[in-house]
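> Generate coordinates for the sequence data below:
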Amino acid sequence: MSDIALVHATFADAGEAERIGQAMVEAQLAACVNLLGPCTSIYRWRGVVERGDEYRALFKTTPELARELADAIAAAHSYDLPVIEIWPVAAGDAVLDWVRAETR
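You can find the predicted model right below:
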């Protein structure tokens, strides 16, 4: 088993998630993006509890590219404070080889 990085982000709508996901794969910052669909988020923002529908995306990349990918997602994102999380994940060597081959 080897490590890859999963980068998780939420977006305002499905179109934004797809547009940014496509751009990150085309830029070879991610080998793949899974668009996970709508979710309901409940969060505190500026002292008020808010609730809203968001769209989740999970990007597969290398540990070396994870921060650059997260920064690129944030730069293209519509939110003032996009929540982008980086998760190290154990994956099979074949998956790691594929992720490395499809990213720069």
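> contacts and neighbour counts: CA atoms only from here.
OK.
> Please, where are all the strands along the chain?
Assigned by DSSP state E, the chain shows strands spanning 2-11, 32-45, 48-61, 84-91.
> can you list those strands in JSON lines and add distance to residue 25?
Below are those laid out as JSON lines (distance: least, CA to CA, whole Å):
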{"stretch": "strand 2-11", "distance to residue 25": "13"}
{"stretch": "strand 32-45", "distance to residue 25": "6"}
{"stretch": "strand 48-61", "distance to residue 25": "9"}
{"stretch": "strand 84-91", "distance to residue 25": "16"}
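> Which stretch among those is buried most, on average?
A comparison of the strands of the chain by mean neighbour count, using mean count of other CA atoms under 10 Å, puts strand 2-11 on top with a mean of 22.
> by how many degrees do that strand and strand 84-91 diverge?
150 degrees (axes from the mean of the first three to the mean of the last three CA atoms, to 10 degrees).
> which secondary structure elements does strand 2-11 contact?
The contact analysis (3 or more CA pairs under 8 Å, 6 or more residues apart in numbering; DSSP states H and E) places strand 2-11 against strand 48-61, helix 66-76, strand 84-91, helix 93-102.
> Second chain to compare with the first, below:
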Amino acid sequence: MTDIVIAQTTVDDEDQAMALARGAVESKLAAGAHIDAPFTAVYWWKSEIETAREWRISYMTTVARLPELEAWVSERHSYEVPQWVTLPVTGGSGAYLSWVVEETTKL
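Model prediction:
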């Protein structure tokens, strides 16, 4: 196990995806972020099946920065109930894992 996590959310607007990705990196809450190409989401919402075009944002961050990143994204997210999931990073190259830690360390 490492102290690195991948945190993910989805949005229905490409500009918002870019703003959430870039803002988190600028704020040093994430070392980097990936925005996946749009996909179709199918889900239950308020007793109805909905479909939406969404973009997934994956943030590379540390366990220590995760609570602050989650709060930051939640404040800026347009969804009433945004997806927020975290995936533990169980391994990886030492150089990459060190880079994530270094880039998320507050100045």
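> circling back: select, out of the strands of structure 1, the one closest to residue 78 of structure 1.
Checking those against residue 78 of structure 1 by CA to CA gives strand 2-11 as the closest, at 7.9 Å.
> Now residue 5 of structure 1. Nearest residue, chain neighbours left out?
Spatial nearest neighbour of residue 5 of structure 1, excluding adjacent residues (CA to CA, 6 or more residues apart in numbering): residue 88 at 4.6 Å.
> Could you identify the longest helix within structure 1?
In terms of residue count, the longest helix belonging to structure 1 (DSSP state H) is helix 14-26.
> how much does that helix stray from structure 2?
Overlaying structure 2 shows helix 14-26 of structure 1 at a mean distance of 0.5 Å from the equivalent residues (mean CA distance after the TM-score superposition for structure 1).
> which other residues reach that helix?
10-11, 30-33, 35, 37-38, 55-57, 59, 69, 72-73, 76-77 (CA atoms under 8 Å, 6 or more residues apart in numbering).
> Equivalent analysis for stretch 50-67 of structure 1, please.
3-14, 17, 21, 29-44, 86, 88, 96, 99-100, 103.
> 7 Å instead?
Residues outside stretch 50-67 of structure 1 that contact it (CA atoms under 7 Å, 6 or more residues apart in numbering): 4-14, 17, 29-44, 86, 99-100.
> What's the match for residue 78 of structure 1 in structure 2?
Counting by TM-score structural alignment, residue 78 of structure 1 lines up with residue 78 in structure 2.
> OK, contacts around the closest residue in space to residue 28 of structure 1 that isn't next to it in sequence?
Once flanking residues are discounted, residue 28 of structure 1 sits nearest to residue 103: 4.4 Å by CA to CA, 6+ apart. By CA under 7 Å, 6+ apart, the contact set of residue 103 of structure 1 is 28-31.
> Throw these into TSV and include distance to residue 50 of structure 1 and neighbour count, thanks.
Below are those laid out as TSV (distance: CA to CA, whole Å; neighbours: other CA atoms under 10 Å):
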residue	distance to residue 50 of structure 1	neighbour count
28	35	19
29	32	26
30	31	28
31	33	20
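> Of these, which ones are shared with structure 2?
Among these, the ones still in contact in structure 2 (both residues aligned by TM-score structural alignment, their matches' CA atoms under 7 Å) are 28-31.
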